[in-house]
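**Student:** A predicted structure for the sequence below; I have some questions about it.
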Amino acid sequence: MKSRSTFSVLFWINTSRTSLEQSKLYARITLNGKRVNLSLKHEIPANDWDKKRSKVKGRTPEAQEINEYIQHVRAELYSSYRELMKADAEVTAEAVKAHFLGEEEDQKSLQDLFDYHNLHHNHNLSAATMSHYRTTQNYLLEYIYKINGKEDIHLNKLDFNFVTGFETFLRTYHPKHYHGTMSNNGAMKHLQRFRKMIRIALNLGWISNNPLKGYKIKMEKKEREFLTAPELASIENYATSVERLEIVKDLFVFSCYTGLSYCDLIVLNNSHLATIDDKKWILTKRAKTDTAVRLPLLKAPVDILEKYRDHPRRGEDNLLPRLSNQKLNSYLKELADKCKINKHLTFHMARHTFATTVTLTNGVPIETVSKILGHTRLATTQIYARVLDQKISQDMELLQRKLDIEH
């Protein structure tokens, strides 16, 4: 059976520090056995105090005024207690006293933190990254509602148990747009974003304890998949009368030969297209990092741009037809089946394919690839820079020749 908190208010005078038989009036706030005294800034004659009834004796105007004040204070203290309980705040005798005096700390909530983050960090993050943060925030609010039926929670209520419970919630969650539960790395990404927002709360002094202290983000290392040259060729050569598959194929191939991500490719318009030294160039910025990208186009993407120059689905100023990322990835699975590619084909795999099969395997320096991809650090490119079996074989053959010459 759930125990109820015990709250009481007692009024008393301090007779141990009387001055000219005048005693100071106090209220004693008691909650769950813990108490705190509140000075009411009034002095009354010690002989006029009715200890049993906690009031001043008599019916003089002075006595009535103090007794009315006592009743007012009692009502206000009980009101403070009820408000703290209703707000799901941390309720202690000290908190009730602080609330009554108007000195309580402004107890910030998780929604307050979201609002601050979205307002003050919006200019530092790309639209795509902000969208990811809002998704994390929505998951946190769903979790809060699931565990206590409320739409928000005070930051000082967050603890390690909350964090591990949120992880479990994510791992068992079934996103509407996805079949199955969330992957480990998907859940960890949400916890990384949660941790970054908690650091903001710590820096602002909204909380003193880090609920994620001791919690470890455990990312699983996964091989980044890409298409081999024969697999890429099978998609390029795939012929279909189904327009949506034709568009998806062309958008994917365009990305394979430019390295542009979905969010950068889908917004390309005439202002991003330039002619330099009689060659077509794409001049744009990466939405994710705001890094400039200057890219001379290979023949395949130039042919695709020409193909859709007057296409009705291209839009007034767009260079290519527009499809949502969700639909693109859905149709790519169908395209993979048609081309007999036994891989989980996603649009981002085109970017991996550009970094490996199209550029690095063909001897393009990693520094050049990094610049084309719009990476701010070479180390990021090295993640994409997968050395293919073909390249390993070639390198080992060169090594063997050198060894043969030496011997």
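**Tutor:** It's in.

**Student:** C-alpha from now on. contacts and neighbour counts both.
**Tutor:** Will do.

**Student:** spit out the contact partners of the residue nearest the centre of the chain.
**Tutor:** Against the mean C-alpha coordinate of the chain, by CA atoms, centre = their mean, the closest residue is residue 133 at 3.0 Å. Shown in contact with residue 133 (CA atoms under 8 Å, 6 or more residues apart in numbering): 190, 193.

**Student:** so is it in a helix, a strand, or just coil?
**Tutor:** helix (DSSP: H, G, I helix; E, B strand; the rest coil).

**Student:** check which residues of the longest helix along the chain are buried.
**Tutor:** Looking across the chain with DSSP state H, the single longest helix is helix 61-86. Buried residues in helix 61-86, defined by neighbour count with 16 or more other CA atoms under 10 Å: 63, 66, 67, 70, 73, 74, 77, 78, 80, 81, 84.

**Student:** and the angle from whichever helix or strand comes after it to helix 61-86?
**Tutor:** Per DSSP states H and E, the first helix or strand lying C-terminal to helix 61-86 is helix 93-101. On the basis of axes from the mean of the first three to the mean of the last three CA atoms, to 10 degrees, helix 93-101 is oriented at 120 degrees to helix 61-86.

**Student:** give me the element residue 254 is part of.
**Tutor:** helix 243-256.

**Student:** does anything pack onto that helix? Which helices or strands?
**Tutor:** With contacts taken as 3 or more CA pairs under 8 Å, 6 or more residues apart in numbering; DSSP states H and E, helix 243-256 sits against helix 229-236, helix 299-307, helix 325-338, helix 348-353.

**Student:** presented hereafter is structure B, for comparison with structure A:
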Amino acid sequence: MKKNTFKILYHIRGNYTNKDGKCPITVRIAVNGEYARINSTLAVEPELWDVKAGKAIGRSAKVLEINKRLEDMRVVLKEHYYDILNRHGYVTAEMVKNAFTGVTAKEESLVPLYLQHLEDTKKLVGLSKADPTYRKYERMYRRVVEFMKKKYNITDIPLREIKTSFITDLEFFLRTEYKYSQNTTYKCMKFFKQVINKGIRAGLIFVDPFNGYKISCERVDRGYLTEDELSKMMAKEFASARLEQVRDVFIFACFTFVALTNV
């Protein structure tokens, strides 16, 4: 798992001074190369600022107070960083900023959305979905949960944090961990895309992580059914009239083809 990098940097807005001739001090949070900026309530004369050290210069009471407050801010930001990392297993600069400034926007994550998708699918079993299909959806859910744990050491992920790299890493996991074939992987990724589409329709995902991602299904010669296999299919009782109708059309097509080839 890639190690997180976390930095807190202080700067002054050298191109702006207030009526007292002081420059505002801003905080730059860096997590894994991504940045977020916070405007502090502190200001300092530009000649008293050490750009390299990121603090005020001198031993005056005013300078000591500024540096103390900057250090206090650093401590609080670190506490937020580690708290978020421990709770979610995943942290961004924006998440640290929001925690520090008190922004608590509702954050939807993948697992609850996926479980809701499974619940909705289960209600369709016997209507427009067959039970084996539902079990495949459920199996893919377990694969995704396992993937997140093994790849990122997390149990869930905010929907807005799912990028194309998550999709490609998931595909690689299925191919290497379970040795899935091209077509099995294709079907599994289609199952997962249904969950992502559900999030997009609900307004929970604004950028489709499947954009730019491509996977194709290979054409396979499936051979033909034997007379015994056709007989078993004809005798099979299905859970819904719709599936029986599909079976009947398929059987009709099979016998029609046989009749045509014997003309």
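**Tutor:** Received, thanks. Given the structure is predicted, the values throughout are model-derived calculations rather than measurements.

**Student:** trace the residue nearest to the centre of the first structure over to the second structure, please.
**Tutor:** Per TM-score structural alignment, the equivalent position to residue 133 of the first structure in the second structure is residue 137.

**Student:** would you check how far apart its match and residue 73 of the second structure are?
**Tutor:** Residue 137 of the second structure sits 47 Å away from residue 73 of the second structure, going by CA to CA, to the nearest Å.

**Student:** follow-up on the earlier one: residue 213 of the first structure: which of the helices and strands packed on helix 243-256 of the first structure is closest?
**Tutor:** helix 348-353 (33.8 Å; CA to CA).

**Student:** what range in the second structure does the closest one sit on?
**Tutor:** Residues of the second structure matching helix 348-353 of the first structure: none, counting by TM-score structural alignment.

**Student:** looks like residue 31 of the second structure contacts residue 3 (just checking).
**Tutor:** No. The criterion here is CA atoms under 8 Å, and residue 31 of the second structure misses it with residue 3 at 10.6 Å.

**Student:** neighbour count: those two, which is higher?
**Tutor:** Applying other CA atoms under 10 Å to residue 31 of the second structure and residue 3 shows that residue 31 carries more neighbours, namely 19 against 6.

**Student:** excluding residues flanking it in the chain, which one is nearest that one?
**Tutor:** Setting aside the residues directly before and after it, residue 31 of the second structure is nearest to residue 6 in space (CA to CA, 6 or more residues apart in numbering), at 4.7 Å.

**Student:** tell me who's in contact with the one you found.
**Tutor:** Taking CA under 8 Å, 6+ apart as the test, what residue 6 of the second structure contacts is 29, 30, 31, 32.

**Student:** how about 7 Å then?
**Tutor:** Residues near residue 6 of the second structure by CA atoms under 7 Å, 6 or more residues apart in numbering: 30, 31, 32.

**Student:** that older thread, how far away is the residue nearest to the centre of the first structure from residue 169 of the first structure?
**Tutor:** Residue 133 of the first structure is 17 Å from residue 169 of the first structure, by CA to CA.

**Student:** just residue 284 of the first structure next, same as before
**Tutor:** Using CA to CA, residue 284 of the first structure is found at 40 Å from residue 169 of the first structure.

**Student:** likewise residue 89 of the first structure?
**Tutor:** Going from residue 89 of the first structure to residue 169 of the first structure by CA to CA gives 24 Å.

**Student:** same check, this time on residue 43 of the first structure
**Tutor:** Residue 43 of the first structure sits 57 Å away from residue 169 of the first structure, going by CA to CA.

**Student:** ditto for residue 305 of the first structure
**Tutor:** Distance, residue 305 of the first structure to residue 169 of the first structure, using CA to CA: 45 Å.
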